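Participant: Quick one, structure for this:
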Amino acid sequence: MTQQPVDADWSRVRLHVVTGKGGTGKSTVAAALALGLASQGKQVLLCEVEGRQGIARMFDVDPLPYAERRIATGLRVGDRSPGVVHALHIDAESALLEYLAMYYKLGRAGKALDRFGVVEFATTIAPGVRDVLLTGKVFEAVQRNSRNKGATRYDAVVLDAPPTGRITQFLNVSGELAGLAKVGPIKSQSDTMMTLFRSPRTAVHLVTVLEEMPVQETADGIADLQAARLPVGAVIVNQVRPRDISAADLDAARAGHLDAAGIARDLKEAGVDTGDGLVDGLVAEAHDHAERRALEDAQHAVVGGLGRPTYELPRLAGGVDLGGLYELAGFLKTQGLA
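Facilitator: Model prediction:
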């Protein structure tokens, strides 16, 4: 049921920004995408900016410092050697200290400012400045240059970004700074970053589940991104339930036309005790499941009308552990996103 329009070519993309409404699993999808890209033999950096140490929990490693750290390898495909996934936890305070050291040669002086609370003040007084610092580190990872000697050059960077409701503001750093800094290095840096964020080398992927509110927020997010001239990537439908019941049986369950006597007979033949209202309970559960499926099918049609390449990831019965991440990475790779 995946939809892949002709323009679904991700080969030019260097920066994959993954967003989604809270609870849709955007961090899981970002991690799976990083693993999928690494399976192509690519060197991949997986970044997070929300301060939750979600990457460390998903990959079962120690909390990440403000430093790039190798955490996994990609899937092995044939004789090709898999690439490596590095991870980076970005916080605004550390990013500002690095910025001061890199552009103003304020090494120890910058740390002194940190002790006096100047850094925390600078990164909280103006949210636009904070976003420039966070996205600036991501930009540097994509655009590695002579200022960062000896650093790993990545084929792809995956950003576990803020939720859909804030993603346009987060990426549109030049617009957010318009009333704060009209000239100077911060303004110049934000304008330079926008050349990347608005280019074909960037794609903003939106994660949703088949529920009305997340799907509507995805539609609104696409409209906001397009209005800001930011490149919309794919829509990734997460936690899709298996479609292993026929349409006819679902219709019968919704209408209350299931053969309860036949169900009871089949259970008895299988040696199952049908006492204590078991059959009635099963019929009620079937009705609820059919109603849920009908709602999901309606939202699936809405997603199909968003005009974006669409990919699906299944709901994993055992939850998502490291093995589950690799399984989801395989689905993304098979469908062509990774």
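
Participant: From here on, just use CA atoms for contacts and neighbour counts.
Facilitator: Fine.

Participant: For the longest strand along the chain, name the packing helices and strands.
Facilitator: Across the chain, the longest stretch assigned as strand under DSSP state E is strand 232-240. Where contact means 3 or more Cα pairs under 8 Å, 6 or more residues apart in numbering; DSSP states H and E, strand 232-240 is packed against strand 202-208, helix 212-227, strand 310-314.

Participant: Here is the second sequence; please produce its structure so I can put it next to the first one:
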Amino acid sequence: MSRFQVVSGKGGTGKTTVAAALALALATEGKRTLLVEVEGRQGIAQLFETESLPYEERKIAVAPGGGEVFALAIDPELALLDYLQMFYKLGGAGRALKKLGAIDFATTIAPGLRDVLLTGKACEAVRRKDKSGRFVYDHVVMDAPPTGRVTRFLNVNDEVAGLAKIGPIHHQAQAVMRVLKSPQTAVHLVTLLEEMPVQETADGIAELRAAGLPVGRIIVNLVRPQLLDDDSLALVRGEGRIARTAVAKSLAGAGLGGARKGGNAERLVDPLLAQAAEYAERHALEHAQRAVLADLGLPLGELPLLAGGMDLAGLYRLAADLRKQDTDPRKQDAV
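Facilitator: The predicted model follows:
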């Protein structure tokens, strides 16, 4: 199983929620996971109903079975200070540079450097070992930038090509790419059963593969339950005759008024059938998008739309769903 799990997706698909649920799912049987945020939105803190995350690794949750989830919101400026101290032993001089604004200047004029710092900090956590030689974290999960930017974000070798041909930054970028392009890493894409997110997912997979980055699985989020069986859908689509009187009687039996002509139940038949037709159209669209995703040749997983909205209990439920589907991206899920 990949130790570094990167989660991306089109904006609005719930990639941060999926990343958080995946971190919980992986922290089973006493394992430790680190959930990393790189966009500065503090989305992880909101999901876990805690205060804003500082630039330090902090335990935010305990998973079933005693596993632990830690979180880190990476600050590019503070990450740069870490690297300056690591490579140049600047000490107090580094803090002085921050006060002068030199660090902000450096990460602004050289955006590629910012990506090296963000990915480098996450990859350092992947490689880190304790004194006994064991990995500090069993898994690191990154809430990455959206699909349209994730390939460029992860392909830091290209980003630093114009910044440094040799030296610490160049060597750091190479070390990062050795992790990102190895079996240790899997990039998962979150989507909805809608045309635009599915198309962006397909484009993102093509870009990742072209860059030699390992693609993991597709996770379909916010999946609605099926309310009508196949026979009912066929009737709604006009493949049979709907007995309006029988529908009215069923409504009356549910306490929605008498079945007599002009009664409450009869007046509800047309709006009900119109709503059923809309549902059938939506169901057909989702079925078509599932077929498109299946043709991409990657494992598929699904997470349900939670009727009560997303809260901490819902996050644990999604984590349980992911565990049931098997969190190894190299195995085919039963959808």
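
Participant: Quick TM-score on the pair, please.
Facilitator: TM-score for the superposed pair, counting by TM-score structural alignment, normalised by the length of structure 2: 0.91. Supporting figures: 321 aligned residues with a Cα RMSD of 2.0 Å.

Participant: if I look at the equivalent of residue 255 of structure 1 over in structure 2, how far off is residue 276 of structure 2?
Facilitator: Aligned counterpart of residue 255 of structure 1 in structure 2: residue 238 (TM-score structural alignment). Between residue 238 of structure 2 and residue 276 of structure 2 the distance is 11 Å, computed by Cα to Cα, to the nearest Å.

Participant: Compare the two (neighbour count), which wins?
Facilitator: Using other Cα atoms under 10 Å as the criterion, residue 238 of structure 2 and residue 276 rank with residue 276 on top: 19 against 10.

Participant: Return the residue of structure 1 aligned against that one.
Facilitator: Per TM-score structural alignment, residue 276 of structure 2 is aligned with residue 286.

Participant: Please apply the same query to residue 293 of structure 2.
Facilitator: In structure 1, residue 293 of structure 2 lands on residue 303 (TM-score structural alignment).

Participant: next one: residue 209 of structure 2
Facilitator: In structure 1, residue 209 of structure 2 lands on residue 226 (TM-score structural alignment).

Participant: right, and that match touches residue 232 too?
Facilitator: Yes - under the criterion of Cα atoms under 8 Å, residue 226 of structure 1 lies in contact with residue 232, with a separation of 7.0 Å.

Participant: that older thread, just to check, the match of residue 276 of structure 2 is in contact with residue 253?
Facilitator: Yes - using Cα under 8 Å, residue 286 of structure 1 is in contact with residue 253, at 5.8 Å.

Participant: contact partners of stretch 238-248 of structure 1?
Facilitator: 24-25, 29, 207-210, 312-316 (Cα atoms under 8 Å, 6 or more residues apart in numbering).

Participant: and with 7 Å instead?
Facilitator: 24, 207-209, 312-315 (Cα atoms under 7 Å, 6 or more residues apart in numbering).

Participant: how about CSV for those, with neighbour count and distance to residue 41 of structure 1 added?
Facilitator: Output for the contacts of stretch 238-248 of structure 1, formatted as CSV (neighbours: other Cα atoms under 10 Å; distance: Cα to Cα, whole Å):
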residue, neighbour count, distance to residue 41 of structure 1
24, 22, 28
207, 31, 25
208, 29, 28
209, 25, 30
312, 21, 23
313, 21, 22
314, 14, 25
315, 14, 27
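
Participant: Between residue 226 and residue 232 of structure 1, tell me which one has more neighbours.
Facilitator: Neighbour tally, residue 226 of structure 1 and residue 232, criterion other Cα under 10 Å: the higher count belongs to residue 232, 22 against 13.

Participant: list the contacts for the residue nearest to the more buried one when sequence neighbours are not counted?
Facilitator: By the measure of Cα to Cα, 6 or more residues apart in numbering, the closest residue to residue 232 of structure 1 outside its immediate chain neighbours is residue 204, 4.9 Å from it. For residue 204 of structure 1, the contacting residues are 16-18, 231-233, by Cα under 7 Å, 6+ apart.

Participant: now do residue 40 of structure 1
Facilitator: So residue 40 of structure 1 contacts 82-83 (Cα under 7 Å, 6+ apart).

Participant: Could you measure from it over to residue 163 of structure 1?
Facilitator: Residue 40 of structure 1 is 28 Å from residue 163 of structure 1, by Cα to Cα.

Participant: same thing with residue 275 of structure 1?
Facilitator: As defined by Cα to Cα, residue 275 of structure 1 lies at a distance of 48 Å from residue 163 of structure 1.
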